[in-house]
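> below are the sequence and a predicted model; questions follow.
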Amino acid sequence: MHDPIGIPADEPTSVGRSGQSAIKSVYRTKLAGECRLITVTWCRNPLLHGLSVSVQGPEGDQQYRCKIEMKPWYFWRKQGSKHFIVDGCTVDVVWDLKVAKFNGETEPRSDYYVAIVCEDEVVLLLGDQKKDAYRKTGCRPSLIEPMLISRREHIFGKRKFTTRVKFNEKGTFHDVAVECSSDGIDPVLEIRINGKLAVQVKHLQWKFRGNESINVGKNGLQVFWDVHDWLFGSGPRHGLFIFNPIPSSPPSSNQEPDSENAMGSSSRFCLFLYAWKVE
C-alpha cells in the first residue's frame, strides 16, 4: 500500500509520481545513550498534510518511526502525542499545531511546536512555541544541542522555484529562487539569493551540470546544479540543486557532496533542492 506521507528509499521517483511537496530535515543528536540521526519529514498533497518522525536504528537504518496525518475534511488531533521504543527507551513525539500558520506551504512558518522527548529531556524541538513545549512536556532541554545536518526539499512549479533556508542554524533565513528562462532557443538558468542574482548559466544545453562558489553576506556558499532531466528527460523530471556552505577552515577532503549519504558523516549543513517541472 502506498504510504501517503512517507518518503520511500527511491525518493525522487516516488515523489515525482505522487506529485506531493516534501521537506525532509536530518538532525544529529544524542538519544537513548547514543549519537543518532533524527529525520523529520513534512509532506503536502491536495488531500492532506503529513508529519513523520523517524530515528536511526542500531544498524544505521531508520526503523523507529511515528506518523501524523492532518486531513482537512474531518477532525484530527491538532495537538497530542505518540511514542515508540528505541533500544528500550521510550521516545515521545509531542505536538501542537492548533494555530500553526502554513501560509500554503509544506512546513509551518510559525505558531507551533513539535518536541521529541527521551529520558526526561527534549532532545529536539521544532517551532517557535518553545515555552509552551517545555511546559507541556515537563522536561528539561537536552545538554547536547542538536545539529541540522541536511535538508532535502521537493517543490513543484513551471519555471520558478522558491524556498527559505538557514545556511547556519544560528543565522537568518535566506530567500532562494531558481528560475529557468529562455533566451531565444537557448535556456538560461538563474539562481537568486535574497533577490540578488548569484548564479547565471547560459548555453544550458552544454552546461547542464556544474558548480560555482558565491558569497552570501560574509559567508561562502558552493552551489551545484544538475538540470539534465529538465532538458533531455520525459515524464516527471526534476533539476537538482545543492547548496553547501563553505567552512572558514577548509576540510581535509575535497570530495563533492554528490549524495546525502556523504553528508551523514559531516558536521556541515547541506540543502538538496529537487525542483520538479510541471507542464
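Perfect, thanks for sending it.
> going forward, measure contacts between C-alpha atoms and count neighbours the same way
Will do.
> pull the residues that contact the host helix or strand of L51.
Here L51 sits within strand 49-55, counting by DSSP states H and E. Identification of contacts with strand 49-55 by C-alpha atoms under 8 Å, 6 or more residues apart in numbering yields 4-6, 36-44, 62-71, 86, 93, 106.
> for comparison:
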Amino acid sequence: MLSKSLPAEKPFFHSNPSLPPPPPPPHSTMRDMVACFSDHAVRVAESSCSGSFASSLTSPPLTANKNTASSSYKATLSTRKQLLVNLIWHRTNTGDASVLVAVEENSSAKRDGQCQVLRKKKGNRPFPAGNSACTLFWDFSAAKYAGAAPEPVKDYYLVVLADDELVLLVGDTCRDFIKSKFERKPRVAEFSMYRRAEQVFGVTHHSTKARFCSGGREHEVMIRCKGDESDAASAELYVCVDRKRLINVRRVSWNFRGNQTIYVDGSPIDVLWNVHDWWFRGSPSGGGAATFVFRTRSNMDSRLWSEEELAKGTSQFTLLIQASKNR
C-alpha cells in the first residue's frame, strides 16, 4: 500500500528563491554516490574478461553511448557459500544486443571471479569463479525487446549453474530449458536481486519496474524530467510509483539536488535526485544527465544512507536510474 511521502530529510539543496542558485559543491554527496556506482563501468565492458577482477566490478555500471541495464544478485548455495552475479545488458543504436555476466565469490579475500561477454544468440559456457565451477546457459534467439530496451522482456532464458546448483534463473523460458536439459532438476540456491541500474538516452520520461524487498510485489517506477534553465516555465520533475505521484519537485533551478523519503508497501524508501547537469548544462544539442537513486531502508530510525554504505554492499535493495538528453 502506498502512502503519502514524507518531507525531505536533511535536504542538501538550495532553498532560498531570493538568491541565485549556488555552484555545485566539488565533492557533493550525490556526485560521490554516483561515482561509487560507475567509476569502473567502462573498464569492465572493455576488458578481456579473463582472470581476477576487483570487488568494485559488482557495482551497477553506467556505460557511455548505449542503453544499458544491469542487475546484481546475491546467491547462497546449500554449502552457505555466497556468490555475486552481475548481468550487464547493452543495446546499440543499430539494435545489436549483448550481455556481460560476471560471477565472483563473496567470501573470497582476493575477490577472484570471471566475466563472460555473450554475443551469440544461444549457447553454453563453462568457467571457474574462484573455487566454484560455473556454467552459463542462454538462449536469446527468439527474445522479444520493448523498443530500444537493452534487456529482453520475453521468450528467453539465462541460467547460471555453480557447483551443481542453480544460482540464477532469468527469463520466462527457464523452466522449459531445465526440463529439457536435466534428467533431475538441480537444487535451486537462494538468490535475490540487490541492485539495479539503468542508463537511457534521448528521453524525458522513463518507466521501469522494481521489487523493493525480497518476496515483495513488483512496482512500476516512473520518472518525468523535462525542461532546462532556458525554459523554466515548462519544467517537470516528479516521481511516480504505480502511477501515483509521490515526489514533485518545484523550482528546479534551486532544488536540482535533493532527497525525500516515500513509503511503498509500508516500507520507507529513500529517493535521491541530481538533475544539475540536465538543468544547467543540458540542451537539445548535447550534454545533460539526470540521476535518481532509490534505496530501501530497514527502519525509520536509521540514518539516511551514504555512499560508504553502498560500497559495503548491504542487503538493502538499490535502484539507480540515469537519463541523458541525447547520445
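That came through fine. Keep in mind that this is a model prediction, so the values were computed, not measured.
> from the contacts of strand 49-55 of the first structure, which land in strands?
Mapping these onto strands (DSSP state E) picks out 36-44, 64-70, 86, 93.
> mind giving me the PyMOL select for these, buried ones only?
In PyMOL syntax, the buried subset of these is picked out as below (16 or more other C-alpha atoms under 10 Å):
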select buried, resi 36+37+38+39+40+41+42+43+44+64+65+68+69+70+86+93
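> do I have it right that S110 of the first structure meets L126?
No - using C-alpha atoms under 8 Å, S110 of the first structure makes no contact with L126, being 10.1 Å away.
> and the gap between D139 of the second structure and K312 of the second structure?
Per C-alpha to C-alpha, to the nearest Å, D139 of the second structure is found 33 Å from K312 of the second structure.
> more crowded one of the two?
D139 (20 against 8; other C-alpha atoms under 10 Å).
> tell me which residue of the first structure matches up with that one.
In the first structure, D139 of the second structure lines up with D96, judged by TM-score structural alignment.
> for its match, give me its contacts.
So D96 of the first structure contacts 78-80, 112-114 (C-alpha under 8 Å, 6+ apart).
> change it to 10 Å
Counting by C-alpha atoms under 10 Å, 6 or more residues apart in numbering, D96 of the first structure touches 77-81, 111-115, 127, 129, 132-133, 136.
> and Q79 of the first structure, by the same measure?
Listed by C-alpha under 10 Å, 6+ apart, the contact partners of Q79 of the first structure are 94-99, 112-114.
> next, format these as CSV and append secondary structure.
CSV is the format used below for these (DSSP: H, G, I helix; E, B strand; the rest coil):
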residue, secondary structure
V94, strand
W95, strand
D96, strand
L97, coil
K98, coil
V99, coil
Y112, coil
Y113, strand
V114, strand
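> assign a three-state SS to K136 of the first structure, would you?
helix.
> report how many residues lie close to it.
K136 of the first structure: 13 surrounding residues under other C-alpha under 10 Å.
> surely it meets V94?
Yes - checked against C-alpha atoms under 10 Å, the pair K136 of the first structure and V94 is within contact range at 8.5 Å.
> overlap in contacts, those two.
A115.
> still on that earlier bit, among the contacts of Q79 of the first structure, the buried ones, what's the ChimeraX command?
Typed into ChimeraX, the line below selects the buried ones among those, using 16+ other C-alpha under 10 Å:
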select :94,95,96,97,112,113,114
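> of the contacts of Q79 of the first structure, just say which sits nearest to S25 of the first structure.
V114 (13.2 Å; C-alpha to C-alpha).
> nearest residue to that closest one in space, please, no chain neighbours.
Distances taken as C-alpha to C-alpha, 6 or more residues apart in numbering place W95 nearest to V114 of the first structure, at 4.4 Å, with adjacent residues excluded.
> right, and the one you found touches L124 too?
No - counting by C-alpha under 10 Å, W95 of the first structure does not reach L124; the two are 11.9 Å apart.
> so what's the residue nearest to V114 of the first structure up against?
Going by C-alpha under 10 Å, 6+ apart, W95 of the first structure touches 68, 77-82, 112-116, 125-127, 133, 136-137.
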